[in-house]
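> sequence unknown, structure follows:
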């Protein structure tokens, strides 16, 4: 008799196609620190700390947030292909790198929003240039809050009075980073080069453009461009926060971030994730004071409208580098999905 706990699963080609889409998930400096394993029963997500930013992210918080974004992208892509996933997060305390196990059930009628957000994966990109205000801001922000809430993540929009304080904090972070030789070496390793990881020159702003976004991380400057040089940034600033600061909450932050960014792309809005403002404890404390109900700020996001949408998709690692198919084995089990 078949084991009732062993569910049907999609064929290998379906999983490969879903993970190709999921590989478009955002990650800090486009490091793509995720590793997938597919066995006879389930799909497993691990982080690979080879890709961790040891100076900017010594705790691995941003690495796990990045993996959470990949997890949500994967679940969305699988749902778009007719498969519901049940997730066990952090299934093995002795192996903290094992972030999630996904088991499958056929799903013939996922909500329409699933298909819309799955289609947005190829359109979403990080826009580091100045933006106009977001389209239909009140309605969009309401949808974003509703999408973040199931992940136990609170979404707040900061009012305009927060802008100068955040700009001052960003400038202070930049000064500290400028004098940190290890940080600078790490940044230049990952940024400004062509390859299947990292941030290429084409995704960066020139000095003039960066000056219009005082909240942005200070990256090496791109060549001068006339695109939006004179435009002040009018993006809305949202904060994703949790009620604690543990790895499981970092993972869920990444899932919420993915849902938020995909919904923005589906709505025709531009977005840019800001992680440098939560790298220093003092700045996180300041941002927490701006939130209505406190909490621990994890990620800030600029949301607006791009006057132009010209961009080249950033490269991604080959699927063979991030997926192992282990046929004939059940690699891990984990606890009951929650």
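Yes, it's here. Keep in mind the model is a prediction, meaning the values are calculated, not measured. Residues are numbered from 1 along each chain as shown.
> contacts and neighbour counts: CA atoms only from here.
Noted.
> work out for me the element residue 10 sits within.
Counting by DSSP states H and E, residue 10 is held by no secondary-structure element, helix or strand.
> wait, it touches residue 83, no?
Yes. Checked against Cα atoms under 8 Å, the pair residue 10 and residue 83 is within contact range at 7.4 Å.
> next up, a structure to set beside the first:
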């Protein structure tokens, strides 16, 4: 076993992982044999994510962030996913093996965890994408998870699907009340900061997005009047809980690789929350797999200040150390 402070530091860093509405639906429990990860059903964004699929994707991203943090500390994690068939909230049981040499690449990937942000403003097109895409694909080897790029000529169909997903929820009071809850300006440890929301004007410049409550009436990035991001699709062969967790792990890998390359990202699940939206996405990528989420990838102005870090729950609320 690694020292307790090493595990604690890695857990704290891993909790920078993205989650649906920054709900952080997870709980860590350490024992003499290792570390256990649980999904926390009390923190599901149920109006958005009634099945808990997105909560499990969030836990998968957390699990991979933890792997990255432990690699940078000189440890390999061994993961038994869903080890208890009588408790499906038990996402993973983790043991450890010393990994020996730590490379600069391991350290750089761990450092990217704190630099990664979810950016809801418009992006400029990424440069050298043709060279970058094969490298991203090479960073994960899950045969049941697929990474595809939405073709440029299909972008308008995806934008139509995005607008359709919002229109289907137009009169869903519980959904809109939930969005208001997770974007409350007073929340200090969870949810989406008010400063991270797009204004009404800025929202008009992004054609594929979830319609969160609008932020301040501002016009950031005036030089980018339309989103030119590359849009990625992560899909899996099936739609089990294990598929959602694996998708989250791949999501973590892609986001961190993009961050290290200086690219901005925004993860989207609104279109994949409806059968109609998933059908449009599957047609665009030419697969019969289950579309789990989208990722917008692009560039932001170099002189732009770095956004503030989003809040996280105190470690004592999400981590139970071994006694």
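Received the coordinates, thanks. Here the structure is a predicted model, which is why all the values come from computation and not from measurement.
> need the TM-score between these chains.
Overlay of the two chains. TM-score (TM-score structural alignment, normalised by the length of the second structure): 0.96; 319 aligned residues with a Cα RMSD of 1.3 Å.
> before we move on, back to that, joint contacts of residue 10 and residue 83 of the first structure?
residue 104 (Cα atoms under 8 Å, 6 or more residues apart in numbering).
> quick one: which of those two has more around it?
Neighbours per residue (other Cα atoms under 10 Å) separate residue 10 of the first structure from residue 83, with residue 83 holding more: 24 against 19.
> give the equivalent position in the second structure for that one.
Aligning on TM-score structural alignment places residue 83 of the first structure opposite residue 75 in the second structure.
> state the distance from that match to residue 98 of the second structure.
5 Å (Cα to Cα, to the nearest Å).
> and what of residue 189 of the second structure?
Counting by Cα to Cα, the gap from residue 189 of the second structure to residue 98 of the second structure is 33 Å.
> before we move on, what about residue 284 of the second structure?
On the measure of Cα to Cα, residue 284 of the second structure and residue 98 of the second structure end up 43 Å apart.
> how about residue 110 of the second structure?
From residue 110 of the second structure to residue 98 of the second structure the distance is 17 Å (Cα to Cα).
> would you check that the match of residue 83 of the first structure makes contact with residue 100?
Yes. Look at residue 75 of the second structure against residue 100 with Cα under 8 Å: they come within range, at 7.4 Å.
> excluding chain neighbours, what is closest to the residue mapped onto residue 153 of the first structure from the second structure?
Alignment note (TM-score structural alignment): residue 153 of the first structure maps to residue 145 of the second structure. Excluding the flanking residues, the one nearest residue 145 of the second structure by Cα to Cα, 6 or more residues apart in numbering is residue 236, at 4.6 Å.
> residue in the first structure paired with that neighbour?
Aligned partner of residue 236 of the second structure by TM-score structural alignment: residue 242.
> residue 263 of the second structure now?
In the first structure, residue 263 of the second structure lands on residue 269 (TM-score structural alignment).
> go on, residue 179 of the second structure?
Looks like residue 179 of the second structure aligns to residue 187 there (TM-score structural alignment).
> repeat that for residue 85 of the second structure.
Checking TM-score structural alignment: residue 85 of the second structure goes with residue 93.
> which ones are touching the corresponding residue of the first structure for residue 2 of the second structure?
Matched by TM-score structural alignment, residue 2 of the second structure corresponds to residue 10 in the first structure. Contacts for residue 10 of the first structure (Cα under 8 Å, 6+ apart) come out as 83, 104.
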